[in-house]
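>>> Return atomic coordinates for the entry below.
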Amino acid sequence: MRFLLDNWYLILTALVSGGLLLWPAIRGGASGGVSTAEAVRLINREKGVLIDVREPSEFAAGHAVGARNVPLSQLETSTALPSNKALPLLILCASGARASRAAALLKKRGYDNCQPVAGGLAAWREANLPVESAA
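Here you go, the predicted model:
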C-alpha cells in the first residue's frame, strides 16, 4: 500500500497511457466500418456497390469513381439502391459519421451486408484511390 501512495503519479501515468492506447479501438468498435483497402477488395471480388450518402452538391465537387449518390435524407425511399440485397454495400460520406447512420438505416431496409467505409472520402483520397468530379 505504501508503494501505491509513494508512486501514485506513475500509476496515474500508466492508466492514462493505457486508456489512450485503447481509445481508438473503443471508438472504432462502436462505429465499425471497413478500411479503404477492404472496400476495394469487396468492390472488385464480390461486386460491392459504393454508395455516397453526401448531398448532391458535395458529390458533384468530388466523389469516388463508380459511386452512386443517394443522399442520407433520401435513403429510406430511394429506388437507386441495388435490388439484390445480398450485394455488399459500402457506404461513403465525407468523414464516416453519416455513413454509420446510413448503414443503420439500410440494415432496417433489409440490406444486411452494408458497412461504412472508415474515414469516408478523406480516407479514400488519402489512400490515393480514384476520385472524380462532375464537369
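
>>> Going by C-alpha atoms from here, please, whenever you check contacts or count neighbours.
Will do.

>>> Now do the helices in the protein.
Per DSSP state H, the chain carries helices over the ranges 2-6, 8-31, 36-46, 56-61, 97-108, 120-126.

>>> Now do the buried residues in the fifth one.
Going by neighbour count (16 or more other CA atoms under 10 Å), the buried part of helix 97-108 is 97, 98, 99, 100, 102, 103, 105, 106.

>>> Please provide the structure for the following sequence as well, for comparison with the first:
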Amino acid sequence: MTLYILLVILAAIIAYSIFNWVSQRRIAKTLSQEEFVAGYRKAQLIDVREPNEFDAGHILGARNIPLSQLKTRLKELRQDKPVYLYCQSGLRSGRAAQMLHRKGYKELYHLKGGFKQWSGKIKTKS
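Predicted structure coming up:
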C-alpha cells in the first residue's frame, strides 16, 4: 500500500513537471544564442538571477530584475516591447515568462541554456 501511494505521488510530480515544461515552451520562445543576439537589442533584456549572480557577470546591456522581485517590479517592464529573459540555466527565466504571460505580456523569449551557455560579451561589477 505504501509503495502504491509513493508511486502515485511520483507520477503526480512527473505529470506536473511535464505540464510546466510544455506550458513554458508555449509561452516563451526558446532562442539559441545567435537568435537571442539578433533580437535583444530591440527588446527589454532582463536577467532574472539574484543580484550577487548578476554582479559576478551578466550580458552587456541587461537589467537585473530577480525572479524573487518580479511581481513587485512589473511596472518597470513595458508590455508593448519584447522581453528577452535569461537566468543561469533556463529554469528561472521559464518561470518568469509564465508570470509575465499571466500579467498580459505577449512577446516573451528566453535564452536556451541560460547564462552558463553564453559566450558573448559580458560585464562584471568590479
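
>>> circling back to that earlier point, same list (the buried residues of helix 97-108 of structure 1) but as TSV, adding distance to residue 5 of structure 1.
Shown next, in TSV, are the buried residues of helix 97-108 of structure 1 (distance: CA to CA, whole Å):
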residue	distance to residue 5 of structure 1
97	43
98	47
99	47
100	45
102	50
103	49
105	51
106	53
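
>>> Let me know how buried the residue mapped onto residue 54 of structure 2 from structure 1 is, in neighbour terms.
Structural alignment places residue 54 of structure 2 opposite residue 59 in structure 1 (criterion: TM-score structural alignment). Residue 59 of structure 1 sits with 22 neighbouring residues when counted by other CA atoms under 10 Å.

>>> Grab the nearest non-local neighbour of residue 59 of structure 1.
residue 69 (6.9 Å; CA to CA, 6 or more residues apart in numbering).

>>> Pull the number of nearby residues for the counterpart of the one you found in structure 2.
Under the alignment (TM-score structural alignment), residue 69 of structure 1 pairs with residue 64 in structure 2. Neighbour count for residue 64 of structure 2, taken as other CA under 10 Å: 20.

>>> Distance of residue 64 of structure 2 relative to residue 49 of structure 2?
7 Å (CA to CA, to the nearest Å).

>>> Also residue 17 of structure 2?
21 Å.

>>> higher neighbour count, those two?
For residue 17 of structure 2 versus residue 49, neighbours defined as other CA under 10 Å are more numerous around residue 49 (23 against 12).

>>> you'd agree the more buried one is up against residue 62?
No - contact status for residue 49 of structure 2 versus residue 62: not in contact, 11.1 Å apart, counting by CA atoms under 8 Å.

>>> show me the contacts for the match of residue 54 of structure 2.
52, 69, 133 (CA atoms under 8 Å, 6 or more residues apart in numbering).

>>> between those residues, which is nearest residue 87 of structure 1?
For the contacts of residue 59 of structure 1, the closest approach to residue 87 of structure 1 (CA to CA) belongs to residue 52, at 15.7 Å.

>>> Alright, that wraps it up for me.
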